[in-house]
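**Q** Sequence plus the predicted model coming up.
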Amino acid sequence: MKNPRNRFKAALQAGRQQIGLWNTIGGNTVPELLAGCGFDWVVIDTEHSPVEAVEVLPALQAMAAWPEVSPVVRPAFNDPVLIKRILDFGAQTLVLPYIQSAEEARAAVRAVRYPPAGIRGVAGMTRASRYGAVDDYIASANAEICLVLQVETRAALDALDEIAAVEGVDGIFIGPADLAASLGHPGNPGHPEVVTAIEGAITRLKEIGKPSGILTLNEAFARRCMELGTTFTAVGVDLAVLADGVKALRARF
């Protein structure tokens, strides 16, 4: 069999808008449910959640029943050991947090690629290769991996052009919460200085032709970001949706 095509990466390259959702509740039931809700992409988050790397595998297996949605995984850090394991589980798209420089971006690229282009460790019997059933998986894997880097500090914004220009970086994701803290407004991503910085980054990325994305629970701001140029836009978090729904149900009674 052929290596599965990365639908998320293809949509990025085509400039198609993709609407996403964040998964922070562990296990395989919630990822499976979310995968069937009609979103274009769902992030399995192991940075700001109790989800451990080993739990990514059953989540990906559960989501596979819904081929219309692209599973995306956020490792806890730009760590080649974590990245190697998650890629072996079959993840094709990664969002790596807290990238601060072009040097860190190049390290991320090396971590997701097999030699000689990178340092990803080689193993045969993994879910990524469908346990050996994919023809020439090692030769074809690099082309289908999608690497998105998260910029979320003042330093990262200052180095935005250099980070985005690194060969092998497929997109830039802007992290509003950490960016707000870095700019001196912790807990207030709606502060005018933060909003201006985000909008400026989106505009700049569009000018240089690099796909950009964001997560925001503010629907008006999500639409504003899309108008400015984000093409992978996450608009909800499972725990937040659950909390809002439960509170609204209680309020009705």
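**A** Alright, I've got the coordinates. Numbers count the residues shown, from 1 in each chain.
**Q** from here on, contacts and neighbour counts on C-alpha atoms
**A** Noted.
**Q** so who does V43 touch?
**A** G20, L21, W22, N23, P71, V72, V73, R74 (Cα atoms under 8 Å, 6 or more residues apart in numbering).
**Q** Please repeat the previous calculation with a cut-off of 10 Å.
**A** 20-24, 31, 70-74, 93-95, 234, 237 (Cα atoms under 10 Å, 6 or more residues apart in numbering).
**Q** and here's the other structure:
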Amino acid sequence: MPSTTLRERLRDGETVVGTFQLLDSPMAAEMAGEAGLDFTVLDQEHGPLSAETTVAMCAAAQRAGAAPIVRVRTNSEAEIQRALDIGAAGVEIPQIETAGDAAAAVDHARFDPLGSRGLSPYVRASGYTGGPEYTERQNERVTVVVHIEGERGVENLDDIAAVDGIDVLFLGPYDLSQSVGLPGQVDDPRVTDLMDEVCDRAADHDAVVGTYADDPEMARRWIDAGAQYVAVGVDGALLTRAFADVGDAVRE
């Protein structure tokens, strides 16, 4: 397991690479770490993952050295608290459009005095026993990633970036493409220009930018634009393509 947290690595200027996971499999989460990925996003928003499957996936990813980040379904106190209590290294919160949305996400994810996250000292995140340093340690270690997924979020980017406690401004290219009337066309200049604009404006705030990429080429394009936190591919798609490649190679 890395000696520094994902949050510390981002603050030190590192570029970290991960993936998204929709398969409800601890072994798949473990594979992400064994493969050398820095993090894996356990996607409760678009996948079938429950708290029960997610806790096992968190443990498997951590054992193998990948930081488990839970993408919650909504920007709600209960969703964020549960994801962090079961031991996630961070949360991704979808559809952040205003500074108020961003401030609420931070409030849900941080303990007093930085927020109002509900406190039980007897959860997996605390090692089940709590202790006097638990809340301070969580406030220092938890990574808060907010999704900028629509034109309104882009318009309000400067206000969102100014919210204290946000670690990553994550650009969702597919939702952005839909917000400009081009669903799925993530390579269209109207989408990529919008994303480039966010990267430039985020740099003015010294804010960390993250995004999703379908493949390594797309990932390198956004790293060159300034992204530090890049999730490449989705486990189901990667596995399906790998199976197809094997079958095609044998048939040839």
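**A** Perfect, I can see it now. Just so it is clear, the structure is predicted and the values come from calculations on it, not from any experiment.
**Q** Which two of the contacts of V43 of structure 1 have the greatest separation?
**A** The distance between the two most remote of the contacts of V43 of structure 1 (Cα to Cα) is 18.5 Å, for T93 and V237.
**Q** In terms of neighbours, single out the busier of the two.
**A** Ranked by neighbour count (other Cα atoms under 10 Å), T93 of structure 1 and V237 place T93 first, with 25 against 19.
**Q** That one contacts L60, correct?
**A** No: using Cα atoms under 10 Å, T93 of structure 1 is not in contact with L60, being 11.7 Å away.
**Q** shared neighbours, these two?
**A** Contact criterion Cα under 10 Å, 6+ apart; residues shared by T93 of structure 1 and L60: S70, P71, V72, V73.
**Q** how close does the counterpart of the second one in structure 2 sit to A105 of structure 2?
**A** Using TM-score structural alignment as the criterion, the counterpart of P71 of structure 1 in structure 2 is P68. Separation of P68 of structure 2 from A105 of structure 2 (Cα to Cα, to the nearest Å): 18 Å.
**Q** Next: D193 of structure 2.
**A** D193 of structure 2 sits 27 Å away from A105 of structure 2, going by Cα to Cα.
**Q** Between those two, which is the more surrounded one?
**A** Neighbour count, other Cα under 10 Å: between D193 of structure 2 and A105, A105 has more, with 28 against 12.
**Q** Give the helix, strand or coil label for whatever residue of structure 2 lines up with L215 of structure 1.
**A** Residue correspondence to structure 2 (TM-score structural alignment): L215 of structure 1 is matched to Y212. At Y212 of structure 2 the chain is in strand, as set by DSSP: H, G, I helix; E, B strand; the rest coil.
**Q** leaving aside the residues next to it on the chain, what's closest to Y212 of structure 2?
**A** A231 (4.8 Å; Cα to Cα, 6 or more residues apart in numbering).
**Q** That neighbour reaches P173, doesn't it?
**A** No: counting by Cα under 10 Å, A231 of structure 2 stays clear of P173, with 11.6 Å between them.
**Q** what's the overlap in contacts for these two?
**A** Here A231 of structure 2 and P173 have T211, Y212, A213, D214 as joint contacts, going by Cα under 10 Å, 6+ apart.
**Q** Can you go through those residues and name the buried ones?
**A** Buried by 16 or more other Cα atoms under 10 Å: T211, Y212, A213, D214, out of these.
**Q** Among the shared contacts of T93 and L60 of structure 1, which are located in strands?
**A** Judged by DSSP state E, strands contain the following of the shared contacts of T93 and L60 of structure 1: S70, P71, V72, V73.
**Q** Can you go through these and name the buried ones?
**A** For these, buried by 16+ other Cα under 10 Å: S70, P71, V72, V73.
**Q** any idea which of the residues you listed is the one closest to A181 of structure 1?
**A** Nearest to A181 of structure 1 out of those is V73 (Cα to Cα; 23.7 Å).
**Q** Would you tell me which helix is longest in structure 1?
**A** What stands out as the longest helix in structure 1, according to DSSP state H, is helix 192-208.
**Q** distance from that helix to structure 2 after superposition?
**A** Average distance, helix 192-208 of structure 1 versus aligned residues of structure 2 after superposition (mean Cα distance after the TM-score superposition for structure 1): 1.2 Å.
**Q** just checking, what packs against that helix?
**A** With contacts defined as 3 or more Cα pairs under 10 Å, 6 or more residues apart in numbering; DSSP states H and E, helix 192-208 of structure 1 has these neighbours: helix 154-158, helix 160-164, strand 171-174, helix 176-182, strand 212-215, helix 219-228.
**Q** Could you pull out the buried residues of it?
**A** If you call a residue buried by 16+ other Cα under 10 Å, then helix 192-208 of structure 1 has these buried ones: V194, V195, A197, I198, E199, A201, I202, T203, R204, L205, K206.
**Q** Good, we can wrap up now.
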